[in-house]
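*Asks:* Okay, structure incoming, though there's no sequence with it:
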C-alpha cells in the first residue's frame, strides 16, 4: 500500500540504507516499482472496468483496499466521528468537517 511504501522508504532513510531499485516499469504511465507485486497492484489503476463493485450502493473501485475502506466507513458505521446534528458517522475527521461545512440537513429543532 502507499502507506507501507512511504513507511519503508522512511525506515530505509533512517538507517542510511538505499532503497531497492525500481526495476519494474508500468507500460501505461512509466512509473517504476521495486517489485512485480507492487507493479501489478498499481496496474489496476489503469483498468477501464473496475475490479470491485460495492454490492450495497454500486460504487465502483479499482483497488480492493479502497473498496474495503469504503464498506467499513460508509456502510458498516464503524466511523469514529459522528455528526452531533444527524448522527451520521465518518471514518475520518476531515469527512465529518466537510459534512458539517456543507450542512448536514438535520433540523436542530427535531431534538425535542
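*Replies:* Sure thing, it's come through. Since the structure is predicted, the reported quantities are computational estimates derived from the model, not experimental observations.
*Asks:* Please make it C-alpha for all contacts and neighbour counts, starting now.
*Replies:* Fine.
*Asks:* how many other residues sit next to the residue lying closest to residue 53 once chain neighbours are set aside?
*Replies:* Nearest non-adjacent residue to residue 53, counting by C-alpha to C-alpha, 6 or more residues apart in numbering: residue 60, 4.5 Å away. When counting by other C-alpha atoms under 10 Å, one arrives at 15 neighbours for residue 60.
*Asks:* Pasting the second one now:
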C-alpha cells in the first residue's frame, strides 16, 4: 500500500493518467519527521494523513515545490525527496494538479 500522487488536469482524468509518484510508509514517516511544523510546511501537511485523499491544485504546487526544496537539506539520503520534488516540478510544467489517493 502506498499514498499515490497522480498528476492530472482534472480529477475525472486520474484513472487515465500514467504520471504518478508513490510515497511508501517509510518515506512518508521520514518526510514528517523532518517537516514537523504545519506552519512552515502547510502544503506538505495536506498529505500528513497517509490514509486520506487530498488535492493539491496547480496554483499551490510552486509553494509545495519550495517546501520540498527546503526540506531536502534535512535528508542525508536525498534521492526520494529529490524525485518527489522533480515530480512536482513536472506537474507544474505540464499545468496539472496533483491528486493524492490512499490505495
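*Replies:* Yep, it's here. Not measured: the values here are computed from a predicted model.
*Asks:* What does the TM-score come to for these two?
*Replies:* In this superposition the chains share a TM-score of 0.23, using TM-score structural alignment, normalised by the length of the second structure; 35 aligned residues with a C-alpha RMSD of 3.5 Å.
*Asks:* rewinding a little: wouldn't the residue nearest to residue 53 of the first structure be in contact with residue 68 here?
*Replies:* No - the criterion here is C-alpha atoms under 8 Å, and residue 60 of the first structure misses it with residue 68 at 11.6 Å.
*Asks:* Residue 93 of the second structure: neighbour count?
*Replies:* By other C-alpha under 10 Å, the residues close to residue 93 of the second structure number 10.
*Asks:* Could you tell me which other helices and strands the helix or strand encompassing it packs against?
*Replies:* Assigning secondary structure by DSSP states H and E places residue 93 of the second structure in helix 79-94. Applying 3 or more C-alpha pairs under 8 Å, 6 or more residues apart in numbering; DSSP states H and E, we find helix 79-94 of the second structure packed against helix 61-72.
*Asks:* Who are the packing partners of the helix it packs on?
*Replies:* Secondary elements touching helix 61-72 of the second structure (3+ C-alpha pairs under 8 Å, 6+ apart): helix 79-94.
*Asks:* Name the residues of the helix it packs on that are buried.
*Replies:* Within helix 79-94 of the second structure, the residues that count as buried by 16 or more other C-alpha atoms under 10 Å are 81, 84-85, 87-89, 91-92.
*Asks:* Can you tell me which of those residues is nearest residue 71 of the second structure?
*Replies:* Set against residue 71 of the second structure, the nearest of the buried residues of helix 79-94 of the second structure by C-alpha to C-alpha is residue 81 (8.1 Å).
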